[in-house]
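K.L.:
this is a predicted model, with the sequence first.
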Amino acid sequence: MTGRIHRAAERGFAPWKNGGGETAEVICHPAGAGFEDFQWRISTAKVGGSGPFSVFPGIDRVLTVLEGGAMLLRFEDGSVIETDPGSGPHPFDGGLACEAELPGTGLLDLNLMVRAPLRGVVLQPGEAVAGAAVLGAYLFAREDRAEVGLGRYDLVELDGAPEAVPAGCLLILILEE
């Protein structure tokens, strides 16, 4: 690994405004930016029950369920995303009103939020890394990866995008449009 490691054990969760869950920021750019002025943000969230998602106009989001139950995301435009720990990353427009429905237990998810003109992608093992201009590359460990110094849900900053996504990890890329 090439850069700073953001350890899962060092994250603190804060409650959502609507009380439906908790969030923990992993990394944000620029550092210390709030919801009104970040360029991109990576976080994890504990979703405890059904309810509305916060609306973020001008923000593209990618959500990946890491553990727990399934979740249905119902958007104001009529689209629906069905997600669970095995379904992979799901991009969506953060400016659309969205209602989450948890048919079973709560869950933990990974969130990438990116403000235009930047773009963000989350890749799984087996997916190719695009040839776009990469501004930032981050490896998120979905499982313990002791051989590379990462524990479960740790994130490491990379010096560039690897050619392939390692097993048990997600690759988060911040791209120039």
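P.N.:
Cool, the structure landed.
K.L.:
going forward, measure contacts between C-alpha atoms and count neighbours the same way
P.N.:
Noted.
K.L.:
what about the residue of the chain positioned farthest from its centre, distance to Gly168?
P.N.:
Computed with CA atoms, centre = their mean, the maximum C-alpha offset from the centroid of the chain is found at Glu147, amounting to 23.6 Å. Separation of Glu147 from Gly168 (CA to CA, to the nearest Å) stands at 12 Å.
K.L.:
go on, Val121?
P.N.:
17 Å.
K.L.:
so those two - more neighbours on which side?
P.N.:
Looking at Val121 and Gly168 with other CA atoms under 10 Å, you find the greater number of neighbours at Val121, namely 22 against 14.
K.L.:
my read is that the more buried one contacts Glu177, right?
P.N.:
No: with contact defined as CA atoms under 8 Å, Val121 does not count as touching Glu177 (11.7 Å).
K.L.:
so the residue nearest to the spatial centre of the chain: helix, strand or coil?
P.N.:
Nearest to the geometric centre of the chain sits Asn111, at 2.3 Å (CA atoms, centre = their mean). Following DSSP: H, G, I helix; E, B strand; the rest coil, the label given to Asn111 is strand.
K.L.:
surely the residue farthest from the centre of the chain is in a helix?
P.N.:
Yes: Glu147 sits within a helix when classified using three-state DSSP.
K.L.:
buried residues in stretch 140-157, which are they?
P.N.:
For stretch 140-157, the neighbour count (16 or more other CA atoms under 10 Å) marks Phe140, Ala141, Arg142, Arg145, Leu150, Gly151, Arg152, Tyr153, Asp154, Leu155, Val156, Glu157 as buried.
K.L.:
who's in contact with the fifth one?
P.N.:
Under the criterion of CA atoms under 8 Å, 6 or more residues apart in numbering, the contact list for Leu150 reads Ile5, Ala141, Asp144.
K.L.:
this is the comparison structure:
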Amino acid sequence: MARLTMMRILRSSEYRHMPWKNGGGETVEIAVSPDRATIADFDWRISMATVATNGAFSIFPGIDRTLSILEGSGMTLAIEGRQPKLLTASDAPLTFPADLPTSATLADGPVTDLNVMTRRQALKHRVRRIHVEGSQPVATSARDLVLFCHRGSVALVTEGVSATLHGLDAAVLVQPATLTLSADIASEVFLIEIGPA
């Protein structure tokens, strides 16, 4: 029996703005599952935040997180039990447990980051930064797939369903069997794959 791909488009103007769990700033929530879940009961959550000062990250028990730098010079992350790591916009996304004490020191001014979190006992995730110019097929076996358009505009087609994402828009796809991305100018997307642990 053929799988039916469901796609939901999320426009940046519709994102929810929420205070950080530790009260130190503001998060822009891109997508969360289940819908309207809080920071206490989500299965997975994708958000952006601007980090303007050095300081500690919020602790999320039982959660794995991946951080990617979108804008700015980067920040050094001090994660308990690991060597400090400078994370910049040219680096691969960094995955670590969100329940380990973590602090950030800005390299040179504020940064904007992309934050992906999943509940460890139930789910796992992978984040890839993809540069798109022309047409490009994407292979995935994810149960849920979220595309976040960071720069430019990207058209996506999956099993006859199509949409265009502009800067900071996102799409949530359920069980995509095939996916093709295309862009007339150099664009950048983050591919977030979520599946059972």
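P.N.:
Perfect, I can see it now. All values derive from a computational prediction rather than experimental measurement.
K.L.:
what would you report as the TM-score here?
P.N.:
Overlay of the two chains. TM-score (TM-score structural alignment, normalised by the length of structure 1): 0.86; 174 aligned residues with a CA RMSD of 2.4 Å.
K.L.:
kindly indicate which of the buried residues of stretch 140-157 of structure 1 lies nearest Ala70 of structure 1.
P.N.:
Closest approach between these and Ala70 of structure 1, by CA to CA: Arg142, at 17.0 Å.
K.L.:
okay, now Ile46 of structure 2: neighbour count?
P.N.:
Residues within reach of Ile46 of structure 2, counting by other CA under 10 Å, total 21.
K.L.:
and the helix or strand containing Val32 of structure 2, how far from structure 1 on average?
P.N.:
Here Val32 of structure 2 is covered by strand 26-33, with elements defined by DSSP states H and E. Aligned to structure 1 and superposed, strand 26-33 of structure 2 gives a mean residue distance of 0.9 Å (mean CA distance after the TM-score superposition for structure 1).
K.L.:
and the contacts of that strand?
P.N.:
Applying CA under 8 Å, 6+ apart, the contact partners of strand 26-33 of structure 2 are 10, 12, 15-20, 42-50, 170.
K.L.:
ok, now with 7 Å
P.N.:
15-20, 42-49 (CA atoms under 7 Å, 6 or more residues apart in numbering).
K.L.:
to which residue of structure 2 is the residue nearest to the centre of structure 1 aligned?
P.N.:
Applying TM-score structural alignment, one finds that Asn111 of structure 1 aligns to Asn115 in structure 2.
K.L.:
and that match, how close does it get to Ala104 of structure 2?
P.N.:
14 Å.
K.L.:
ditto for Ala170 of structure 2
P.N.:
Taking CA to CA, one finds Ala170 of structure 2 at 27 Å from Ala104 of structure 2.
K.L.:
longest strand in structure 2, please.
P.N.:
Taking DSSP state E as the criterion, structure 2 has its longest strand at strand 179-196.
K.L.:
which of the helices or strands spans Leu135 of structure 1?
P.N.:
Counting by DSSP H and E, Leu135 of structure 1 is part of strand 134-141.
K.L.:
one more: Gly24 of structure 2?
P.N.:
Per DSSP H and E, there is no helix or strand for Gly24 of structure 2.
K.L.:
just give me the neighbour total for it.
P.N.:
Gly24 of structure 2 has 15 nearby residues by other CA under 10 Å.
K.L.:
ok, now how distant is it from Ala78 of structure 2?
P.N.:
18 Å.
K.L.:
again with Asn22 of structure 2
P.N.:
Computed as CA to CA, the Asn22 of structure 2 to Ala78 of structure 2 distance reads 17 Å.
K.L.:
quick one: residues contacting the residue farthest from the centre of structure 1.
P.N.:
By CA under 7 Å, 6+ apart, Glu147 of structure 1 has no neighbours at all.
K.L.:
okay, the contacts of Leu150 of structure 1 in CSV with distance to Ile27 of structure 1 next?
P.N.:
Below are the contacts of Leu150 of structure 1 laid out as CSV (distance: CA to CA, whole Å):
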residue, distance to Ile27 of structure 1
Ile5, 10
Ala141, 15
Asp144, 20
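K.L.:
closest to Glu67 of structure 1 out of the residues you listed?
P.N.:
Ala141 (12.8 Å).
K.L.:
so the closest one touches Arg152, yeah?
P.N.:
Yes: at 5.4 Å, Ala141 of structure 1 counts as touching Arg152 under the criterion of CA atoms under 7 Å.
K.L.:
aligned to Ile59 of structure 1, what sits in structure 2?
P.N.:
Ile59 of structure 1 maps onto Ile63 in structure 2, by TM-score structural alignment.
K.L.:
that match and Val32 of structure 2, how far apart?
P.N.:
Computed as CA to CA, the Ile63 of structure 2 to Val32 of structure 2 distance reads 14 Å.
K.L.:
and the two? which has more neighbours close in?
P.N.:
Using other CA under 10 Å as the criterion, Ile63 of structure 2 and Val32 rank with Ile63 on top: 23 against 19.
K.L.:
from Ala155 of structure 2, how far off is the more buried one?
P.N.:
As judged by CA to CA, Ile63 of structure 2 and Ala155 of structure 2 stand 32 Å apart.
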